[in-house]
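> prediction below, plus the sequence it came from.
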Amino acid sequence: MKTIKILSLLTLVVVISAFTINKSNLTTGYSVGDVAEDFSLMNVDGNMVSLSDYKDAKGFIVTFTCNTCPYAVGYEDRIIALNNKYASKGYPVIAIMPNNTDVKPGDDLAAMKQRALDKGFTFPYLIDKEQKVYPKYGATKTPHIFVIQKTKKGNVVKYIGAIDDNYKDANAVKVKYTENAVDALLAGKEVPVKETRAIGCSIKK
C-alpha cells in the first residue's frame, strides 16, 4: 500500500515537473497586439538610437538582421527598398543585429559599419550587444520582421514574420507580407496576414 502511494506521488511530481519544464521552454516574446517596449541601442555611427527619437513616425519596420547570414544578405536590397518606400510615409526601417559577436565575429560593430557603408544603408543599423532586445521581441531568425504602429497605448505590434514569400528570388515573390501590412496600416485597415514564419539563420547566442 505504501509502495503504491509512493509511486503515485512520484508520478504526480514527474507530471508537474514536466509541465513546468515545458512552460519554461515555451518561446517567449511579443505577440501581435502587444505593446513593444522602447530600447536604446548603439548605431553604426556611434550614436544611441531609440524608437522615441522618431517623433513624427507613425510606426516602424523593426528588422533583426546581420552581415553573415546568407538569408539576411539576400534580403538586404529588399530591406533597403522597404525603407526607401516607407520611411517618408512614417514607417522607417530600424535594423538590429542580434548575434553574439564572439560566435559570429563577422557581425561585430566594425563589420556592421563596413556593411552599412558598402550597401549605403539609409536607416539605423543597431547592435544588440547585450542581447537583451531580441528576446523581448521573440525574434529567432535573421531576418525577422516586426511591423509596429504608434498608438495612444504605445508601440503596438501589428505583424510578425517574413518579408515576403520567396527568399530565393525577389522577382518571383507573390505575396509581400511586410509591404501589405504597412499599406494596410497606412490606409487605416486591418493587416491582412498578421503572422508568418520567418525564414533565415538562427540567432547566435
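That came through fine.
> going forward, measure contacts between C-alpha atoms and count neighbours the same way
Fine.
> now the helices for the protein?
For the chain, helices defined by DSSP state H occupy the ranges 2-24, 70-86, 109-119, 133-137, 177-186.
> so which of those helices is the most packed in?
Looking across those with neighbours counted as mean count of other C-alpha atoms under 10 Å, the highest average goes to helix 177-186: a mean of 20.
> which strands and helices lie in contact with that helix?
Helices and strands touching helix 177-186, by 3 or more C-alpha pairs under 8 Å, 6 or more residues apart in numbering; DSSP states H and E, are strand 144-150, strand 155-161.
> here's the one I want to compare it with:
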Amino acid sequence: MGLLDGTDIPLGTPCPDFDLPAMDGNRYRRDDFKDKDVLVVIFTCNHCPYAQAVEDRIIQLRREYEGKSVQLVGICSNDPNFVPEDSFENLQKRWREKNYGFPYLHDLEQDVAKAFGAVCTPEYFVYGPDRKLAYHGRMDDNWKEPHKVTRRELKEAIDLILAGKTVDFKQIPSMGCSIKWR
C-alpha cells in the first residue's frame, strides 16, 4: 500500500468522457448522467484501507442526495493481476453486498484514470452542470474515525454547486492508496 495525496488538477478542467462496464451489467458514459446538475466521480477499490474506511460514508452520501440532481459514480482502475481483491468479480460481489446504489465501473485498461489524472483511492472529482471540475479534494476531515468528523468538505462542495455557487473554500487533497498501474 503506497500512501498518496490526490494530484493538483486545475478547477475548470472538463470532465473526461468514459465508456466502461459496470457491476450492474451495463456500460456507462459520462453523458448518461447529463440530466444531473452534479456528477461525483470517485476512484475507489476493495483492497485499500483508506477506501474501506470511507465506503459507508460514500453510501450514506448517496442516500442523502437521493431524489436530488446528484449522481455518484465509482470507478476502480487497479490492475487485478496486482491486486486480486479488485477483480471485476470481487468488485461486483462487494457492490452487491454493500448495496452501493450507484454505478460502479471497472477501468481495466486504466485509460479513464489517466484521463482524469487520478492517482489514489479514494479520490473525488466533482463536476457541475457544465461538467467542469468544481471540487477535487477530500471527503471530510477524518478519514479514519467517522465519529470524529467535524467538516464534510465533499458534501459542502456538492451543496454549493447545487445552489449555483462556486466552491470557494480551500480544497485539501484526498489521501489514499496509489492506483495499482499495469
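Sure thing, it's come through. As the structure is a computational prediction, the values presented were derived from the model and not from experiment.
> quick one on the thing from earlier: now the helices and strands packed on helix 177-186 of structure 1 in TSV, with distance to residue 172 of structure 1 and mean neighbour count?
Formatted as TSV, the entries for those read as follows, by distance: least, C-alpha to C-alpha, whole Å; neighbours: other C-alpha atoms under 10 Å:
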stretch	distance to residue 172 of structure 1	mean neighbour count
strand 144-150	20	26
strand 155-161	19	24
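> compare those and give me the one nearest residue 18 of structure 1.
Residue 18 of structure 1 sits nearest to strand 155-161 of all those, at 29.5 Å, using C-alpha to C-alpha.
> next, the angle from that closest one to helix 177-186.
In this structure, strand 155-161 of structure 1 runs at an angle of 150 degrees to helix 177-186, with axes from the mean of the first three to the mean of the last three C-alpha atoms, to 10 degrees as the basis.
> ok now strand 155-161 of structure 1, how far from the chain's centre?
A distance of 9 Å separates the centroid of the chain from that of strand 155-161 of structure 1, by C-alpha atoms, centre = their mean, to the nearest Å.
> for it, name the packing helices and strands.
Packed against strand 155-161 of structure 1, as judged by 3+ C-alpha pairs under 8 Å, 6+ apart, are the following elements: strand 35-36, strand 144-150, helix 177-186.
> what range does the first one cover in structure 2?
Pointing back at strand 35-36 of structure 1 there. Following TM-score structural alignment, the aligned partner range for strand 35-36 of structure 1 in structure 2 is 14-15.
> for that stretch, which outside residues touch it?
Identification of contacts with stretch 14-15 of structure 2 by C-alpha atoms under 8 Å, 6 or more residues apart in numbering yields 116, 127, 131, 132, 133.
> what's the answer for stretch 117-125 of structure 1, then?
Identification of contacts with stretch 117-125 of structure 1 by C-alpha under 8 Å, 6+ apart yields 43-44, 49, 80, 83, 92-97, 112, 116.
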